[in-house]
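**Q** Quick one: sequence plus predicted model below, questions after.
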Amino acid sequence: MDLQQMRYVVAVAETASFTRAAEQCHVVQSALSHQVARLEKELGARLFERTSRRVRLSPAGEAFLPAARQALEAAERARAEVAAATGEIRGRLTVGSIPTVAAVDLPAVLRDYRLRHPQVRISLRTGASERLVEQVRDGALDVAFLGVQPGFRPQGVRDRELAHGRHVAVVAPGHPLATRHEVDLRLLSEEVFVDFADGSAARAQSDRAFAAVGLRREVAFEVSGVELMVRMVRHGLGIALLPAAFTAELHGLRCVPITDGPVRVERLVWSRFTPSPAASAFLALLDSGTPSPGA
């Protein structure tokens, strides 16, 4: 058993195709198939169930895949540690973020990081705060930027506060509230809302703010991304509550301050274990002072 065979197994599992896996690994399909077959013979079990229409992991393959990924990650971490000892940062950096991060100018941070460490392969994943915490805890992400309620402390990871601020009401230019200098939750409770999915951390901030003052509201449209939310508001289908710092990026909409609106805290989280050289360099860049939003 060797690392190359493990790479091939992971590639086939991820693509569900020997052909696409071979293309991804830059090897002819016959060679990849031969190495997978050799590994299966050594293990004494079939790793994949093959039909004329699809390829999927067998029960033995399901058991083998997590260990193979861990072995590949350990090998890559070992190479990165050796490179770091000689003064070069290499390896992978996987960053997670909520779509509405505003405490840092994330594209600018990633640009500066890539200029400083061109040998690091960077990837970015967006998602809900609760899911991002899980991925950092499980090792799928190196670091993540969250948006949560005051007092929220993620478990099983290290974290620190980056910023906090109030939400504003986002309305279409022709909406009756567009001319108001400020509003309160009682007035907003009469409106139809576009918001994130029920149960998400982003949605909970607004729900709890209304519940705290004994009010109910109608969320007619649930969306998974802020882009669709903004488009629906722009077309007058409802109003939204978004962090004031983030709405500076919006154009063609009116953002009205809320006197008793929800507060969002942005937090940075990373693994409780020793970060990789690539992750350590990213955390150091954040600590040294990052570009401000809009810079």
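**A** That came in fine, so what should we check first?
**Q** Going by C-alpha atoms from here, please, whenever you check contacts or count neighbours.
**A** Noted.
**Q** if I've got this straight, residue 278 is in a helix?
**A** Yes - assessed with DSSP: H, G, I helix; E, B strand; the rest coil, residue 278 lies in a helix.
**Q** Quick check: it touching residue 88?
**A** No - counting by Cα atoms under 8 Å, residue 278 sits too far from residue 88 to count as a contact (9.8 Å).
**Q** And the two? Which one has more around it.
**A** Neighbours were counted for residue 278 and for residue 88 using other Cα atoms under 10 Å; residue 278 has more, 27 against 17.
**Q** Alongside the first one, take a look at this:
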Amino acid sequence: MELRQLEYFVAVAEERNFTRAAERVHISQSGVSAQIRQLERELGADLFDRSARVVTLTVAGKAALEHARAALAAADAVSQAVGEVADLIRGTLTVGMVVGCTVTPLFDALATFHRAHPGVEISLLEDNSAQLVHAVRGGTVDLALIGAAGAIPEGLDALTIIDERLVAAVPNGHPLARSRRITLRDLVPHPIVCMPVGTGLRTVFDQACATQGLHPSIALQAGAADAIADLAARGLGIAILSDSMAAHYRDRLVALTITDVTTPALLALIWRNPRGPATRELVAHCRRAFA
């Protein structure tokens, strides 16, 4: 008795027709018939009543059907289990991260994963959040750290790392430094330093401005928070950062709450489901690292 014979038997039982079963398993009708006959000889009983136009199961066939399905499912489970082990022994994993990423727990997770599964080859690439979302959806990136505006991209699983509001950051001598709370209209007369288009922070800022019909002057763009803070500290523009980012630069910048920007900026790990064993393991490492 062979697994392919059981596969053909189940196909005929479910299709109730040898021709349709043959199309389903991608062999000729005569091939299916021959294998079913061989299986019946081995079992010593007819599995199908072929006297009518529609093929029906005999009593023996009905008794065999669920066991055949269980045998095929068990074979699939064996194949999957071996495949998952193989993927964690000599697989590949492509990880994306937003440009300018300095979120060290991600690097910690990659390091612990590498120590646990040294045979898995890890590729790391930087891009803007929009491109990384597209890559995860398309399957060219397994897991990515992105910025998002208010919500996780639809159709993907995620682990939210940061969920916080935008702030404007200015040096102490700036005209707005004493305000502490401002609106988007207060920012419009001043040059802005912010993340490039396609990042989560920039999306939140652009959407909020568009809602009010405002057109701020984007003087400079940089992918790293350090660069944005340095440019703002030198008086080249008002920095648009997240609250936790701005906190790192309180020695040279004053963080101002933008009262009419309520959509949060998210930093999140995203992946597609179902995910492979290597991705699943890395997600587990990331959950521990970010905890």
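**A** Received it, and whenever you're ready, just let me know what you need. All values reported here derive from a predicted model rather than from experimental measurement.
**Q** What separation is there between residue 43 of the second structure and residue 63 of the second structure?
**A** Distance of residue 43 of the second structure to residue 63 of the second structure, given as Cα to Cα, to the nearest Å: 12 Å.
**Q** count of neighbours near residue 34 of the first structure?
**A** By other Cα under 10 Å, the residues close to residue 34 of the first structure number 12.
**Q** residue closest to the middle of the second structure?
**A** The centroid of the second structure falls nearest to residue 271 when counting by Cα atoms, centre = their mean (1.4 Å).
**Q** What residues does that one make contact with?
**A** 136, 142-144, 156-158 (Cα atoms under 8 Å, 6 or more residues apart in numbering).
**Q** Mind putting those residues into CSV with secondary structure and distance to residue 212 of the second structure?
**A** Putting those into CSV (DSSP: H, G, I helix; E, B strand; the rest coil; distance: Cα to Cα, whole Å) gives the following:
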residue, secondary structure, distance to residue 212 of the second structure
136, helix, 32
142, coil, 37
143, strand, 35
144, strand, 32
156, coil, 30
157, strand, 32
158, strand, 30
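**Q** Ranking by neighbours, what's the top pick from those?
**A** Counting neighbours by other Cα under 10 Å, residue 143 comes out on top of the contacts of residue 271 of the second structure with 28 neighbours.
**Q** Go through the second structure and flag its longest helix.
**A** Criterion DSSP state H: the longest helix present in the second structure is helix 59-90.
**Q** Packing partners of it?
**A** helix 3-15, helix 277-290 (3 or more Cα pairs under 8 Å, 6 or more residues apart in numbering; DSSP states H and E).
**Q** Next, the buried residues of the first one.
**A** I take that to be helix 3-15 of the second structure. By 16 or more other Cα atoms under 10 Å, the buried positions in helix 3-15 of the second structure come out as 5-13, 15.
**Q** try stretch 214-234 of the second structure
**A** So for stretch 214-234 of the second structure, counting by 16+ other Cα under 10 Å, buried means 216, 218, 220-229, 231-233.
**Q** Next: stretch 56-76 of the second structure.
**A** Neighbour counts over stretch 56-76 of the second structure (16+ other Cα under 10 Å) mark 56-57, 61, 64-65, 68, 72 as buried.
**Q** next one: stretch 258-273 of the second structure
**A** Neighbour-count burial for stretch 258-273 of the second structure, counted by 16+ other Cα under 10 Å, picks out 258, 261, 263-272.
**Q** can I get the residues you listed in a markdown table with distance to residue 245 of the second structure?
**A** What follows is those, written out as a markdown table (distance: Cα to Cα, whole Å):
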| residue | distance to residue 245 of the second structure |
| --- | --- |
| 258 | 15 |
| 261 | 17 |
| 263 | 17 |
| 264 | 14 |
| 265 | 11 |
| 266 | 12 |
| 267 | 12 |
| 268 | 15 |
| 269 | 18 |
| 270 | 21 |
| 271 | 25 |
| 272 | 28 |
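**Q** Narrow these to those in strands?
**A** 258, 265-271 (DSSP state E).
**Q** can you tell me which of these lies nearest to residue 81 of the second structure?
**A** residue 271 (21.4 Å; Cα to Cα).
**Q** returning to what we had before: going by distance to residue 206 of the second structure, which of the ones in strands among the buried residues of stretch 258-273 of the second structure wins?
**A** In terms of Cα to Cα, no member of those lies closer to residue 206 of the second structure than residue 265, at 12.0 Å.
**Q** contacting residues around the closest one?
**A** By Cα under 8 Å, 6+ apart, the residues touching residue 265 of the second structure are 147-150, 162-166, 200-201, 204, 242.
**Q** if we go to the first structure, which of those are intact?
**A** For the contacts of residue 265 of the second structure, the contacts that are reproduced in the first structure, applying both residues aligned by TM-score structural alignment, their matches' Cα atoms under 8 Å, are 147-150, 163-166, 204, 242.
**Q** among the residues you listed, who's most crowded?
**A** Greatest neighbour count in those, by other Cα under 10 Å, goes to residue 147: 31 neighbours.
**Q** Help me confirm that that one is found in a strand?
**A** Yes - with three-state DSSP as the criterion, residue 147 of the second structure is part of a strand.
**Q** contacting residues around it?
**A** Residue 147 of the second structure touches 98, 129, 199-201, 265-268, counting by Cα under 8 Å, 6+ apart.
**Q** Try it again at 7 Å.
**A** Residues in contact with residue 147 of the second structure (Cα atoms under 7 Å, 6 or more residues apart in numbering) are 129, 199-201, 265-268.
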